[in-house]
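A.B. asks: Provided below are the primary sequence and the corresponding predicted coordinates.
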Amino acid sequence: MQTLKQKHRPFCFSVKGQVKMLRLALTVTSMAFFIIAQAPEPYIVITGFEVAVIFFFIILYMLRLDRLIDCLFWPLLDIINSMVTAIFMIIISVLALIPETTTFIVLGGG
């Protein structure tokens, strides 16, 4: 019997890759709004940190390092990363809605 190999799908065209790219685009947009609005520095720093972490994961998956480093459980690491990102962004969103904010800060945080 002949075994069928699974077709290798590049990371950028997979569902996981598309979601990560969308997440990166949204976080970069949020950071751009904070920079344009001259928001307080912690807003920009936290969103910049999130951009760096998301970019790191994208590069890691594009280079297929998740297949080489098998001592880590990558799906759990992705979930933890997403939870931490969600918590940080919720905090920033709530802080951005404080009454003395500009439109761009509200757009970046919401």
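C.D. replies: Noted; the coordinates are in hand.
A.B. asks: only C-alpha atoms for contact and neighbour calcs from this point on.
C.D. replies: Will do.
A.B. asks: could I get the full set of helices for the chain?
C.D. replies: 15-36, 41-62, 65-68, 74-96, 103-109 (DSSP state H).
A.B. asks: how distant is the fourth one from the center of its chain?
C.D. replies: So that's helix 74-96. Going by CA atoms, centre = their mean, to the nearest Å, the spacing between the C-alpha centre of helix 74-96 and its chain's C-alpha centre is 9 Å.
A.B. asks: quick one: it to helix 41-62, angle?
C.D. replies: Put simply, helix 74-96 runs at 160 degrees to helix 41-62, going by axes from the mean of the first three to the mean of the last three CA atoms, to 10 degrees.
A.B. asks: put this next to the previous one:
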Amino acid sequence: MASAGAEPAREMPPLKVKIQHRPFCFSVKGHVKMLRLALTATSMTFFILAQAPEPYIVITGFEVTVILFFILLYMLRLDRLMNCLFWPLLDIINSMVTAVFMIIVSVLALIPETTFFIVLGGVFGVLTAVCCLADGALIYRKLMFNPSGPYRKSSVHDKF
């Protein structure tokens, strides 16, 4: 029972739905990282099957471990939780170092007359290096379009 002096009920404003970020697995960066993981693991598998020299296996195995670490880091959103490190910079450095190592290992695997599996490992290593460069470029592009921290790009028109 409403009293005579009560205000009529007001309608509530519609709720604003917060736009969810796309999960890492469905982003372009996630696809490139997972392709990079698959190519590196395939290269390592071919090196193991061919009983290639240990440095080939160790370097590709180490890269598989590091790539898997970064994928888990981004999937579990730990990069947002552990903000004491600048993860995109570490990811770019890792991509460039991996590209250099994989190019060296692949060229060393492809130069001498070796078994078919070592050649396949070298070819997949070159493909891994290309994916590493693409991964680093994607992260760099995201940093430049969405800078965070003290450095922010500003337009010349904003200064006036």
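C.D. replies: Thanks, I have the structure now. In this text, all values refer to a predicted model and were calculated from it rather than measured experimentally.
A.B. asks: superposed, what's their TM-score?
C.D. replies: Put the two chains on top of each other and the TM-score (TM-score structural alignment, normalised by the length of structure 1) is 0.91; 110 aligned residues with a CA RMSD of 1.6 Å.
A.B. asks: and residue 4 of structure 1, which of the helices of structure 1 is closest to it?
C.D. replies: helix 65-68 (20.0 Å; CA to CA).
A.B. asks: rewinding a little: single out the most deeply packed of the helices of structure 1.
C.D. replies: Among the helices of structure 1, helix 103-109 has the highest mean neighbour count (mean count of other CA atoms under 10 Å), at a mean of 21.
A.B. asks: once aligned to structure 2, how far is that helix on average?
C.D. replies: By mean CA distance after the TM-score superposition for structure 1, the fitted helix 103-109 of structure 1 averages 0.9 Å away from its aligned residues in structure 2.
A.B. asks: need the contact partners of that helix.
C.D. replies: Here helix 103-109 of structure 1 makes contact (CA atoms under 8 Å, 6 or more residues apart in numbering) with 29-34, 36-37, 39, 89, 92-97.
A.B. asks: in structure 2, point out the residues matching that helix.
C.D. replies: Aligning helix 103-109 of structure 1 against structure 2 (TM-score structural alignment) gives residues 116-122.
A.B. asks: same question for stretch 35-48 of structure 1.
C.D. replies: Against structure 2, stretch 35-48 of structure 1 falls on residues 48-61 (TM-score structural alignment).
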